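Asker: predicted structure and sequence below. I'll ask about it afterward.
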Amino acid sequence: MNLDTVIKEIKNNKKLPNLKFEIKERTEAFTKHLFYTLFDEDTEVEENIKKLGQEFETLADLVCWKPNTPCRNIWEEYIEKLPEILQKLNADARAIAENDPAANSVEEVCLSYPGFFAIAIYRLSHEFYQFGLPLVPRLMTECAHNLTGTDINPGAKIGVPFFIDHATGVVIGETAIIKDNVKIYQGVTLGALYVDRNLRKLKRHPTIEDNVTIYANATILGGETVIGANSVIGGNVWLTKSVPANSMVSHTPQINIKNTAQHE
C-alpha cells in the first residue's frame, strides 16, 4: 500500500466531523482559569471573568454543533451561580481543615488536597451539566480525574460539606446522590449494578444520606441502594442493598499471623 493510499484510507475512516481535540484542550485551559479566578489571590476577578466569557463563547461554538442549541446564552446565568458555588467550596475546604488532623490550614487544603480539587471541579461542572451544555462538563471533570485519580460524574448530586480523603481511585456515578456532611476515603466506588444503555435515563447509582463515612475501597452499587444517615461503612465492604440509619457495616476477613523466626 503506497502513501497516497494510506492517506486516503485514513481520511475515509475519519467519520466524526465534530471530533476536535481543540475542544478538550480549550476546556482544560478554561477549567484552570476558572479555578484560579475563584481561588488565587493574585488572579484579578473582573478582568478574568471577561476573559472566561470569551473562552466560553469559543467553547460553546465548538460543542453546540446540533441545531437550535444556543449555548452561548448559558454564560450569563452560569456566572450568577459562581458566588453560591464558591460558598459551597469554602465550606468544603473548611470542613476538611477542621476535621483532618493532617491539615494545617485551609490554604493547604486548597493548594494540595486532590480531593478538594476534584470536588471543586465537580461543583463548577455540575452547573453546566444542569444547563444541558454538551461535552464541556464531562471534560471538566476529566481534567480533575486526570490530575487526582478521582472520577466524579458532573451529573451526581452532592451536598455540603463533602470530604474525599486521599482521593485516588474514587468513582462517583452520574445518578449518585450524596447528602450533607459525607466523608469518603480512597478507592470508594458509588456505581451501578450493571451497564446497560437502556438505563440511561434511570437512577442507577446509590444514595448516601447525611453524616455517612465510607472507608477505603468500599463498593456500593445500585440505584435503589440507600445508605442511611449517620452510618459507617467499613473498608472493603461490598454493598448492593440498603442500610438503615445509624448502621455500622464491616468486612472482616480472616487474617492469620505466624511468627516465622526460629526459636533456639
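Answerer: Perfect, thanks for sending it.

Asker: going forward, measure contacts between C-alpha atoms and count neighbours the same way
Answerer: Fine.

Asker: run through the neighbouring helices and strands of whichever strand or helix holds A29.
Answerer: In the assignment (DSSP states H and E), A29 maps to helix 21-39. Applying 3 or more C-alpha pairs under 8 Å, 6 or more residues apart in numbering; DSSP states H and E, we find helix 21-39 packed against helix 45-63, helix 114-131, helix 136-148.

Asker: please work out which residues outside it touch it.
Answerer: The contact list for helix 21-39, computed with C-alpha atoms under 8 Å, 6 or more residues apart in numbering, reads 43-45, 48-49, 52, 55-56, 59, 62-63, 86, 120-121, 136, 139-140, 143.

Asker: next up, a second structure to put side by side with the first:
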Amino acid sequence: MPQHDIRADSCRIEAFTAERMRNPIPAAVNALVEGFKNGRWTSHIEPVPIPSKGEVIDLIEQAQCILFPGFFAKDILRPENLDYHLGRQLSLFYENLANQISSAIRHDCFRHNQACILCNERSYEYAAALIDSLPTIRNLLETDIEATLTGDPAAGNADEVIFSYPGLFATMIYRLAHRLYELNVPLIPRIMSEHAYHRTAIDINPEASIGSHFFIDHGAGVVVGATTTIGNRVRLYQGVTLGALSLPRDAGERLRNVKRHPTIEDDVIIYANATILGGATVIGARSIIGGNVWLTESVGPDTRVMLEPPKLVYIGEKGEQ
C-alpha cells in the first residue's frame, strides 16, 4: 500500500493560503509614489547627484591617514618614502573630495532653483583650498594633542591619544568640516560632523569657532552649538552642553544668522554635565564651571561656579540611617 505523502499536502495547503493572502505592496507603492512625486515629502528623486555618505566617511579616513601618517595606513613609512606616500594620498584625496563637493554644489543649486555655474571648477577650487589648509589644521591638531597630554594624567603619550581618544577624533573632523563650512561647501560638513557624533557621541557643529589647544575629556554627550565661540586652551568634560535657550517655533528662519550659543573665553574648564545656554552668555577667561551647573547668564573672568554639595543620606544594610 503506497504511503501517504504528508509533504505534498502541506505544500498544497501553503499554496492555497498564499493565494488568499492580501498583497499590500501595490497600494503602499502608489501611496509612497504619490507623496514623493507631489512634493509633500522630502526626497531626492532627481537627476542631480547628491554627496555619498559612504564616500564622505572614506574622505575622513583618507584625511586621517594624511594628517597622522604611519598611524592608520597599511604601508610602512620611512623618511625616504614619505614624499611619495603623502603625494599619492593627497592626489587621491583631492580628486575624491572635488567629486563630492561637485555633487554637493549641484544638489544645492537644484534645491534652491539656482543656475549651476562652473560647478566642476568651483569644486576643485574648494578642494584645493582645503588641501592648502591641511598644514594649519595639522598644527592645530598638534596643539590639541598637547592639551590632552597636559590635561589628562591617564594619557601615556601622543600615540595613545591619536589612536584611541574620541575627543581628538571628533576635533579632527570638526577642524576639517569647519574649513569646508568657511568655504561655503554645502551639506558635506554636516555629514562629517554626524559621522563624528555616530562614532564618539560628541556633537560639534561645523559652524562653531574653536581655538587652539582644545581638549575634550572622555567626551560622550558633549554638544557644541553652531554659533558657539570657544577660545584657546579650553577643556570640556563629558556631557557638557553649549547650547541655545528655548527657541520659538519659527526660529529656523528668523534666528538662522543670530548668535544663539555661548562664548567661552581662553583657559576655561567646564566639568561634566554642565549646561551653558544663550548667545549673550559669556564665560570669562580662566573661569571654572563645576559639574551639573546650569548657566544662562555671563560669568566674569577668574570665577568659580559650583553647586552647593547636596545632602547625602546613608542607609545601612538594615535600612537604618
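Answerer: It's in. These figures come from a predicted structure and were not determined experimentally.

Asker: circling back to that earlier point, export the helices and strands packed on helix 21-39 of the first structure to a markdown table and tack on mean neighbour count and distance to Y78 of the first structure?
Answerer: Formatted as a markdown table, those follow (neighbours: other C-alpha atoms under 10 Å; distance: least, C-alpha to C-alpha, whole Å):
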| stretch | mean neighbour count | distance to Y78 of the first structure |
| --- | --- | --- |
| helix 45-63 | 16 | 10 |
| helix 114-131 | 22 | 7 |
| helix 136-148 | 22 | 12 |
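
Asker: could you dump the ones you listed into TSV with distance to N230 of the first structure added?
Answerer: Formatted as TSV, those follow (distance: least, C-alpha to C-alpha, whole Å):
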stretch	distance to N230 of the first structure
helix 45-63	39
helix 114-131	21
helix 136-148	27
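
Asker: what ranges does the second structure have for its helices?
Answerer: 6-20, 25-37, 53-67, 82-111, 119-151, 158-164, 166-182, 188-200, 251-254 (DSSP state H).

Asker: would JSON lines of the ones you listed with distance to G231 of the second structure be doable?
Answerer: Below are the helices of the second structure laid out as JSON lines (distance: least, C-alpha to C-alpha, whole Å):
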{"stretch": "helix 6-20", "distance to G231 of the second structure": "66"}
{"stretch": "helix 25-37", "distance to G231 of the second structure": "45"}
{"stretch": "helix 53-67", "distance to G231 of the second structure": "23"}
{"stretch": "helix 82-111", "distance to G231 of the second structure": "29"}
{"stretch": "helix 119-151", "distance to G231 of the second structure": "13"}
{"stretch": "helix 158-164", "distance to G231 of the second structure": "22"}
{"stretch": "helix 166-182", "distance to G231 of the second structure": "14"}
{"stretch": "helix 188-200", "distance to G231 of the second structure": "20"}
{"stretch": "helix 251-254", "distance to G231 of the second structure": "27"}
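
Asker: and of those helices, who's closest to A208 of the second structure?
Answerer: Using C-alpha to C-alpha as the measure, helix 166-182 is the one of the helices of the second structure that comes nearest A208 of the second structure, at 7.5 Å.

Asker: on average, how far is that closest one from the matching bit in the first structure?
Answerer: By mean C-alpha distance after the TM-score superposition for the first structure, the fitted helix 166-182 of the second structure averages 0.5 Å away from its aligned residues in the first structure.
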